[in-house]
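A.B. asks: sequence and computational prediction follow.
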Amino acid sequence: MIRDDIKAAQIAAMKAGDKETRATISLIQSAIKNRDIEARSGGAPADDDTLVIEVLQKMVKQRRESIEMYRKGDREELAVAEEAEVAVIERFLPAQMSEEETKAAIEAIKVELGASSMKDMGRVMAELKARHASELDMSKASGLVKSSLA
């Protein structure tokens, strides 16, 4: 389980005296704990790894947006710090599909659903998310689906 990997990485970072990695892993664990609390009131996903992956993907997305803003604001030192956090977080995410693999998956789903126009984008995106959510950046995939249906 990914939670176990995160815990082991935190212990290793503490033993190695790696303060930056330890701090990032603490942020990860805090975000996961918050998501667990939210899930108590709603229905928790059947697969714990799915929940953890969602949290990690959200954290990466937030940091990438921050990096972009820092660079626009000419704050390179903050952008570098965020990039270091992204690198730590991505260690726990499953391997992401390449752009070519993503396009192939989109084409397969389009053929399967008989999708041919922008009206079908929602159906294609829903199926893509159901099959490959943990392996894809859905915002990038959205652009690829849009271009393939246009």
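C.D. replies: On my side now, so go ahead.

A.B. asks: please make it C-alpha for all contacts and neighbour counts, starting now.
C.D. replies: OK.

A.B. asks: buried set for whatever helix or strand Met125 lives in?
C.D. replies: Element membership of Met125, judged by DSSP states H and E, is helix 121-132. Using 16 or more other CA atoms under 10 Å as the test for burial, helix 121-132 gives Met121, Val124, Met125, Glu127, Leu128, Lys129.

A.B. asks: which residues does the most centrally placed residue in the chain contact?
C.D. replies: The residue lying closest to the centre of the chain (CA atoms, centre = their mean) is Gln57, at 2.0 Å. By CA atoms under 8 Å, 6 or more residues apart in numbering, the contact set of Gln57 is Leu93, Asp137.

A.B. asks: and the next element down the chain from the strand or helix carrying it?
C.D. replies: Using DSSP H and E, Gln57 sits in helix 48-72. Going down the chain from helix 48-72, the next helix or strand is helix 76-90, by DSSP H and E.

A.B. asks: ok, structure two:
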Amino acid sequence: MDMRTRVNTALKQAMKDKAAQRLSTLRLINAAIKDKDIASRGGNDESTGVGDDEVLAILDKMTKQRRESARAYEEGGRLDLAERELQEIGVIEEFLPKQLDDDEVEDAVRAAVAKTGAGSIRDMGKVMGELKSRYTGQMDFGKVGPMVKDQLCAGGGQGC
């Protein structure tokens, strides 16, 4: 079942269950997907919309936004709003693949460096592109970037 169908099925179930918070979050997910559909169309009405990889990227971005908001709310003493953001993260993460642990991320970085033949910091874009194509939604690329840089610099690459 594709991501769009999974979200719509969950949305219908939330309506039946009268789960207001869950329903609200699922509607936000649907709206974000539809916005991306419209943006990717670019005047071409025959487009079928975004694929699962792009939906995963949307969900990943939504999760990051909510984590930042929750942190800001906690710092501001608004624990009620922080809790709501964390609940939304829980709903969104149901549709994301299992997150890789630190060891798996390190292995993935090593494999991507080897596959792309990266030898210097200038090849970081190639490595990140490879990781994003294979592990979208499974790792935090903000944390992976420094790991890739360390891996490339460990080999004595230029620009480190």
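C.D. replies: All right, it came through fine. Note that the structure is predicted; figures quoted are calculated from it, not measured.

A.B. asks: what's the TM-score for these two chains?
C.D. replies: Overlay of the two chains. TM-score (TM-score structural alignment, normalised by the length of structure 1): 0.88; 150 aligned residues with a CA RMSD of 2.2 Å.

A.B. asks: just to revisit the earlier point, and the helix holding Gln57 of structure 1, how far from the chain's centre?
C.D. replies: In this view, helix 48-72 of structure 1 has its centroid 6 Å away from the chain centroid, taken as CA atoms, centre = their mean, to the nearest Å.

A.B. asks: and if you look at stretch 76-83 of structure 1?
C.D. replies: Stretch 76-83 of structure 1 sits 19 Å away from the centroid of its parent chain (CA atoms, centre = their mean).

A.B. asks: any idea how far Ala114 of structure 2 is from Cys153 of structure 2?
C.D. replies: Applying CA to CA, to the nearest Å, the value for Ala114 of structure 2 to Cys153 of structure 2 is 14 Å.

A.B. asks: ok, Arg134 of structure 2 next?
C.D. replies: 23 Å.

A.B. asks: with Ala82 of structure 2 instead?
C.D. replies: From Ala82 of structure 2 to Cys153 of structure 2 the distance is 38 Å (CA to CA).

A.B. asks: grab the nearest non-local neighbour of Ile33 of structure 2.
C.D. replies: Val55 (6.5 Å; CA to CA, 6 or more residues apart in numbering).

A.B. asks: the one you found matches what in structure 1?
C.D. replies: Under the alignment defined by TM-score structural alignment, Val55 of structure 2 is paired with Val52 of structure 1.

A.B. asks: residues contacting its match?
C.D. replies: Contacts of Val52 of structure 1 (CA under 8 Å, 6+ apart): Ile2, Arg3, Ile32.
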